[in-house]
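>>> all I have is the shape, not the residue letters:
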């Protein structure tokens, strides 16, 4: 059976040392930062960048975006993007 969006999010959370969520929620800034670290996207020191900046960096690092462009990642990850991220993390 195909994985749901919630299944993919939880797989990604667990792959980066976060915890499963009982309810369906998008990634927090902290979870996005953990994913950034796992895919070797440097978010710098200090305060966390915007969610769109981190989503764009993640998608760029896993080959879903041709460049690190936050305007192309202004909303939550789509199912195909989650699948690409999960696949990249499985290879780690």
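Great, that's in hand. As the structure is a prediction and not an experimental result, all values here were calculated from the model.
>>> only C-alpha atoms from now on, for both contacts and neighbour counts.
Noted.
>>> secondary structure element for the closest residue to residue 26 other than its chain neighbours, which one?
Nearest residue to residue 26, sequence neighbours excluded (C-alpha to C-alpha, 6 or more residues apart in numbering): residue 76, at 6.7 Å. Assessed by DSSP states H and E, residue 76 sits outside every helix and strand.
>>> based on its surroundings, how many neighbours for residue 76?
When counting by other C-alpha atoms under 10 Å, one arrives at 13 neighbours for residue 76.
>>> right, and it touches residue 29 too?
No. With contact defined as C-alpha atoms under 8 Å, residue 76 does not reach residue 29; the gap is 11.8 Å.
>>> and the residue nearest to residue 26, how far from residue 34?
Counting by C-alpha to C-alpha, to the nearest Å, the separation of residue 76 from residue 34 is 16 Å.
>>> hold the first one in mind and look at this next one:
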């Protein structure tokens, strides 16, 4: 705040449960019988399903979604 930046009241990070719900909404199947997969794996699957990645390789997935990716996810789930 000392430099004039916006202070978020809540965290903008997605939880594993949030990502699992998005996976379901975009049609990326994950195993939910036990523990949820790692966040990177779910982000990669989501990005693959919306066409932002060529495959669902977790090593290629960014650590967070970019604004254009969020807009593409929004379009995919509507």
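Done, it's in. None of the values given here were measured: they were computed from a predicted structure.
>>> identify the contacts common to residue 76 and residue 29 of structure 1.
Shared contacts of residue 76 of structure 1 and residue 29 (C-alpha atoms under 8 Å, 6 or more residues apart in numbering): none.
>>> hang on, the earlier thing: quick one: what's aligned to the residue nearest to residue 26 of structure 1 in structure 2?
Superposed on structure 2 with TM-score structural alignment, residue 76 of structure 1 falls opposite residue 64.
>>> now do residue 23 of structure 1
Checking TM-score structural alignment: residue 23 of structure 1 goes with residue 10.
>>> its match: how many residues sit nearby?
Using other C-alpha under 10 Å, residue 10 of structure 2 has 6 other residues around it.
>>> quick one: secondary structure of it?
Three-state assignment for residue 10 of structure 2 (DSSP: H, G, I helix; E, B strand; the rest coil): coil.
>>> ok, it - contacts?
Neighbours of residue 10 of structure 2 in contact, by C-alpha under 8 Å, 6+ apart: none.
>>> any idea how far the residue nearest to residue 26 of structure 1 lies from residue 91 of structure 1?
Going from residue 76 of structure 1 to residue 91 of structure 1 by C-alpha to C-alpha gives 23 Å.
>>> now residue 63 of structure 2: closest residue in space that isn't a chain neighbour?
Distances taken as C-alpha to C-alpha, 6+ apart put residue 40 closest to residue 63 of structure 2, at 6.8 Å, once the chain neighbours are dropped.
>>> what about that neighbour, distance to residue 9 of structure 2?
Distance, residue 40 of structure 2 to residue 9 of structure 2, using C-alpha to C-alpha: 25 Å.
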